[in-house]
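> Compute the structure for the input listed below.
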Amino acid sequence: MNSPRHAKAEPVGANDNASCLKESYDLVIAGGGYVGLSLALAVRQASGLSVLVVEPQVMERMRKDERASAVASAATRMLQSLGVWDTIAPDAEPIRKMEVTDSKLKDIVRPVLLTFEGGAKDGEPFAYMVPNGAMVGALGDAAKAAGVDVLEGHSVKDFIVDGSAVSLFLQSGETVGAKLLVAADGVRSRLRDLAGIHVNRFDYDQIGIVTTVEHERPHEGCAVEHFLPAGPFAILPLKGNRSSLVWNERTDDAKRLLSMDDFTFGLELERRFGKQLGALEEKGPRKGFPLGMVLARSYVASRFALVGDAAHGIHPIAGQGLNLGFKDVASLAEVIVEAARLGQDIGAFDVLERYERWRRFDVTQMGVTCDLLNRLFSNKSEVLRHVRDFGLGMVDRLPGLKRMFIEEAAGHRGEVPKLLRGEGL
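The predicted structure follows:
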């Protein structure tokens, strides 16, 4: 029996463009979401290296994703540097204000304990809500226009590292060589497992319910995070009188909510959302995502690197998951481009170690912070409630500390890569 490394898989999907492949590339990226495409575009634009993106889905399906993501101010600067923000911006809604409450579900009044107002640097909003379909569409179009080869409807099935190259065995049946393989294939990354990289994993026994609602009154760019005993309930502004919801519940309760008819679900939604924006109507698909923390023990191996959710999955309580992925992109792209300009091997382990040193502490710090916040707020302890409410109130009265939190959320603190500063590579 043939090893999977050498088996010829049959092509799948109508979009079979495997015949356009070169025999070898400088960089192959497995995963064509926002993280994979932005990395491909950044490296291709700045260096001219040959780049292939292998994506199991077909782009047209990805463009129809009706969900939205919070994109921090620094990440929008990167998208501007890559030349795609002007295409995305008409669909993006700025977050100009955020209110934080802490209450029980049955509480009639939910006093606002902490308010973040104003922008990040230079008057920019500290984040935007961006439709996923618009973002992946703009990045995909720009990557192809820049000369990135995109193989849709296929995946990397296996790979072998042999000295100065890595051989990739694709689902199309083709074999492609590369100097470096980057896995951007999500939190359940197969390639991470094949590379022998282990993870630290924790299950929160929570499900994040994501949907879109329409409301009578305008949100005026205000995001709201209600901390409830079961977990945070976030209301995030979209274009028009619409908001995206990220609603965390214990697993069993979330499954019941997801299976409810529209009327009953609407009643439960209103109990948590409140009536401050008038009548509500669910407009988007209702989906649930199990929540946990996954941190890779290493971000690199021989001719191999992890980015985005393949390297880290954290609790959405701070809305930083995608932004950590964009920071990976900016850091790895800078490392690759600088190495190429110096005539170094972009897949060499000492080159990749620069990327790991740059990102690992930052990601671990954010993952632990989100874990602690979730434990602190997602419980029924009255003692902890009084402690955290006192803490939120103190932060609200200290402008310097509030500014620090805003800059952290906007992605402007720490050792910021060039792209996140709005600079070219």
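
> CA only for contacts and neighbour counts going forward, please
Noted.

> Name the surrounding residues that touch the longest strand belonging to the chain.
Counting residues, the longest strand found in the chain (DSSP state E) is strand 199-215. With contact meaning C-alpha atoms under 8 Å, 6 or more residues apart in numbering, strand 199-215 is reached by 67, 241-251, 254, 258, 277-297.

> Likewise for stretch 241-260?
If you take C-alpha under 8 Å, 6+ apart as the criterion, stretch 241-260 is touched by 67-68, 205-219, 230-238, 265, 286-288, 290.

> Buried residues, it. List them.
Across stretch 241-260, burial judged by 16 or more other C-alpha atoms under 10 Å covers 242-251, 254, 257.

> in the lengthiest helix in the chain, what counts as buried?
Identified as the longest helix of the chain according to DSSP state H is helix 349-377. In terms of neighbour count (16+ other C-alpha under 10 Å), helix 349-377 has its buried residues at 351-353, 355-356, 358-360, 363, 366-367, 369-371, 374, 376-377.

> angle of the helix or strand that that helix is followed by against helix 349-377?
Next helix or strand after helix 349-377 toward the C-terminus (DSSP states H and E): helix 382-396. Helix 382-396 runs at 120 degrees relative to helix 349-377, counting by axes from the mean of the first three to the mean of the last three C-alpha atoms, to 10 degrees.

> All the helices of the stretch 1-150 of the chain, residue numbers only.
Applying DSSP state H, counting those that start in this stretch to the stretch 1-150 of the chain gives helices spanning 34-47, 59-62, 73-81, 85-88, 132-145.

> is it true that residue 170 touches residue 158?
Yes - with contact defined as C-alpha atoms under 8 Å, residue 170 counts as touching residue 158 (7.2 Å).

> out of these two, which sits in the busier spot?
Counted by other C-alpha atoms under 10 Å, residue 170 and residue 158 do not tie: residue 170 has more neighbours, with 24 against 19.

> How far away from the center of its chain is the host helix or strand of residue 246?
Assigned by DSSP H and E, residue 246 belongs to strand 242-250. Chain-centre distance of strand 242-250: 16 Å, with C-alpha atoms, centre = their mean, to the nearest Å.

> just stretch 87-95 next, same as before
Centre to centre, stretch against its chain (C-alpha atoms, centre = their mean), the figure for stretch 87-95 is 17 Å.

> Now do the buried residues in it.
Neighbour counts over stretch 87-95 (16+ other C-alpha under 10 Å) mark 87-89, 92-95 as buried.

> To compare against the first, here's the next sequence to fold:
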Amino acid sequence: MMTDKRELLILGGGLVGMTLALAAAKKGISSHVVDRADPSELTAEGFDGRASAISTASWNLFRNIGLADALEPHGCRIENIAVTDGMKPGRIDFQPEPHEGTLGRMFPNRTLRLALFEAAKDQPLIAWHGSTNVMERHRGEHGVSVTLADDTVLEAKLMVGAEGRGSPTREEAGFTMAHWDYRHRAIIIGLCHERPHEGVAWEIFYPDGPFALLPLLDDGEGRHRSALVWTVAEKDAAGFLALSDRAFLYEIEKRMEGIFGALALAGHRSSYPLGFQHTAKLVKHRLALIGDAAHGMHPIAGQGLNLGLRDVGALVEVLTEGQRLGLDRGDAQMLARYEKWRALDSLMVMGATDSLTRLFGVPGKLSSVIRRVGMAGIQRAPILKRWFMDEARGMSGQLPELLKG
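Reported below is the predicted structural model:
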């Protein structure tokens, strides 16, 4: 039986868990990262067709921890977000001022994973434990530990639950969750299209759910590409997934009304159920939750990963400050500060997202008219528009240092 003691024990090596390990290492904080999967599986070509919108604040974080150079060539800049009610007249355009740069960048998840693993590989402060299961978790008076499937014991001062929505660490610690199921499913696929997207992300709202087109860089053969995230009712999902490629493409074309010209499918369709979940508390004795383990939200505003990256920035800042004051990594008051900082911000973002989902999901002609009147109001109200854009760029609220420019 072997033990190896570090400061953080990060359970879950996905995008948020790995970013935490790297951000902590930049501040001289060592960690163990444990994941059931192997990096080669997580970065395999077909593993995850999803793409993520990285907000301005999250991009600052990547730049501050030294990932920007590796990522820059692969990111597609989001120059504008067009919001429309079923392609009817009266769309809103969110376009930043020239001096503000972009609204964010779109990256394939695989690209983000590769950059994170590549950076972590040469970082002595990060010990990676992949393809393994946690058999036992222990949080004691002076530290924490886990026993892995091969009887290895890993020890640290603070445990961090970062395994995503179904977090076993959170479940075992008995956190209470508020959650509801939207009874909707997101279908994800890449599209190649005839006309360039010009950096525009489209959010088209239909009564059966939002239809989002997210700009990606042209592929190696110069074809214009976007990622489609299409929300459908759970009862209709199996039918849409079973359609032939040709019939599926026809359904997409019908909803896009020719904005990008001729279309072709790129890659395979994948899908996942949508729900809302949020823990009122984010910390317990020597334990902190980050990312989807703490809050899982609707992908409508593309803010799920960005919310997790704000958790990372806040936790690292609180830990660094604690270090300066000579506090233990698991100090209860320090963790309470992290919880207070993040709980309100994440609930605000999630509440706004949830309201948007419900507002645009109300069927009928009258509700469509009301929505379009509201959208026209936002289009003409610079203060409201500015608020929405700051939210999209992740530049609102009390920002952790690592997420500032």
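
> quick revisit: okay if I get the buried residues of stretch 241-260 of structure 1 as TSV plus distance to residue 195 of structure 1?
Formatted as TSV, those follow (distance: C-alpha to C-alpha, whole Å):
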residue	distance to residue 195 of structure 1
242	43
243	40
244	36
245	36
246	33
247	34
248	33
249	34
250	33
251	31
254	34
257	38
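
> Per the alignment, name the residue of structure 2 opposite residue 88 of structure 1.
Here residue 88 of structure 1 is matched to residue 71 in structure 2, going by TM-score structural alignment.

> Residue 114 is in contact with that match, correct?
No - under the criterion of C-alpha under 8 Å, residue 71 of structure 2 is not in contact with residue 114, lying 9.5 Å apart.

> Tell me the residues of structure 2 aligned with the strand holding residue 246 of structure 1.
Taking TM-score structural alignment, strand 242-250 of structure 1 hits residues 225-233 over in structure 2.

> Superposed on structure 1, what's the mean shift for the matching stretch?
Compared with structure 1 after fitting, stretch 225-233 of structure 2 deviates on average by 0.5 Å (mean C-alpha distance after the TM-score superposition for structure 1).

> Show me what residue 259 of structure 2 aligns to in structure 1.
Structural alignment (TM-score structural alignment) places residue 259 of structure 2 against residue 276 in structure 1.

> Next: residue 269 of structure 2.
Match for residue 269 of structure 2 (TM-score structural alignment): residue 286.

> and if you look at residue 11 of structure 2?
Mapped onto structure 1 by TM-score structural alignment, residue 11 of structure 2 lines up with residue 30.

> cool, and residue 330 of structure 2?
Per TM-score structural alignment, residue 330 of structure 2 is aligned with residue 347.

> hang on, residue 227 of structure 1 packs against residue 379?
No - under the criterion of C-alpha under 8 Å, residue 227 of structure 1 lies out of contact with residue 379, with a separation of 9.7 Å.

> Look at the counterpart of residue 117 of structure 2 in structure 1 and say how many residues are nearby.
Counting by TM-score structural alignment, residue 117 of structure 2 lines up with residue 140 in structure 1. Residues lying near residue 140 of structure 1 (other C-alpha under 10 Å) number 26.

> Residue 140 of structure 1 contacts residue 35, correct?
No - with contacts counted by C-alpha under 8 Å, residue 140 of structure 1 stays clear of residue 35, the gap being 10.9 Å.

> ok, residue 192 of structure 1 to residue 163 of structure 1 distance?
19 Å (C-alpha to C-alpha, to the nearest Å).

> How about residue 393 of structure 1?
57 Å.

> Between the two, tell me which one has more neighbours.
residue 393 (14 against 10).

> What lines up with that one in structure 2?
Alignment note (TM-score structural alignment): residue 393 of structure 1 maps to residue 376 of structure 2.

> My guess is its match contacts residue 89. True?
No - using C-alpha under 8 Å as the test, residue 376 of structure 2 is too far from residue 89 to be in contact (9.8 Å).

> ok, how many other residues are close to residue 333 of structure 1?
Applying other C-alpha under 10 Å, we find 26 residues neighbouring residue 333 of structure 1.

> That one should be in a helix, yeah?
Yes - counting by DSSP: H, G, I helix; E, B strand; the rest coil, residue 333 of structure 1 is part of a helix.

> residues in contact with it?
Residue 333 of structure 1 touches 39, 42-43, counting by C-alpha under 8 Å, 6+ apart.

> Tell me the residue in structure 1 aligned with residue 131 of structure 2.
Alignment note (TM-score structural alignment): residue 131 of structure 2 maps to residue 153 of structure 1.

> Quick one: neighbours of the residue lying closest to that match once chain neighbours are set aside, just the number.
Computed as C-alpha to C-alpha, 6 or more residues apart in numbering, the closest residue to residue 153 of structure 1 that is not its neighbour in sequence is residue 56, at 4.3 Å. Residues lying near residue 56 of structure 1 (other C-alpha under 10 Å) number 18.

> Residue 56 of structure 1 maps to what in structure 2?
Alignment note (TM-score structural alignment): residue 56 of structure 1 maps to residue 36 of structure 2.

> And for the equivalent of residue 96 of structure 2 over in structure 1, the neighbour number?
Mapped onto structure 1 by TM-score structural alignment, residue 96 of structure 2 lines up with residue 118. Neighbourhood size, residue 118 of structure 1 [other C-alpha under 10 Å]: 15.

> Who are the contact partners of the closest residue to residue 118 of structure 1 other than its chain neighbours?
Among residues not flanking residue 118 of structure 1 along the chain, residue 96 sits closest, at 6.1 Å (C-alpha to C-alpha, 6+ apart). By C-alpha under 8 Å, 6+ apart, residue 96 of structure 1 lies in contact with 117-119, 125-127, 221-223.

> Which of those fall within strands?
Per DSSP E, the subset of the contacts of residue 96 of structure 1 in strands is 117, 127, 222-223.

> I'd like to know which of the residues you listed is nearest to residue 21 of structure 1.
Closest approach to residue 21 of structure 1 among these (C-alpha to C-alpha): residue 127, at 37.9 Å.

> So which residues of the stretch 51-200 of structure 1 form strands?
Using DSSP state E, counting those that start in this stretch, the strands of the stretch 51-200 of structure 1 run over 51-55, 68-72, 93-95, 97-102, 112-117, 127-131, 149-152, 156-162, 165-170, 175-183, 199-215.
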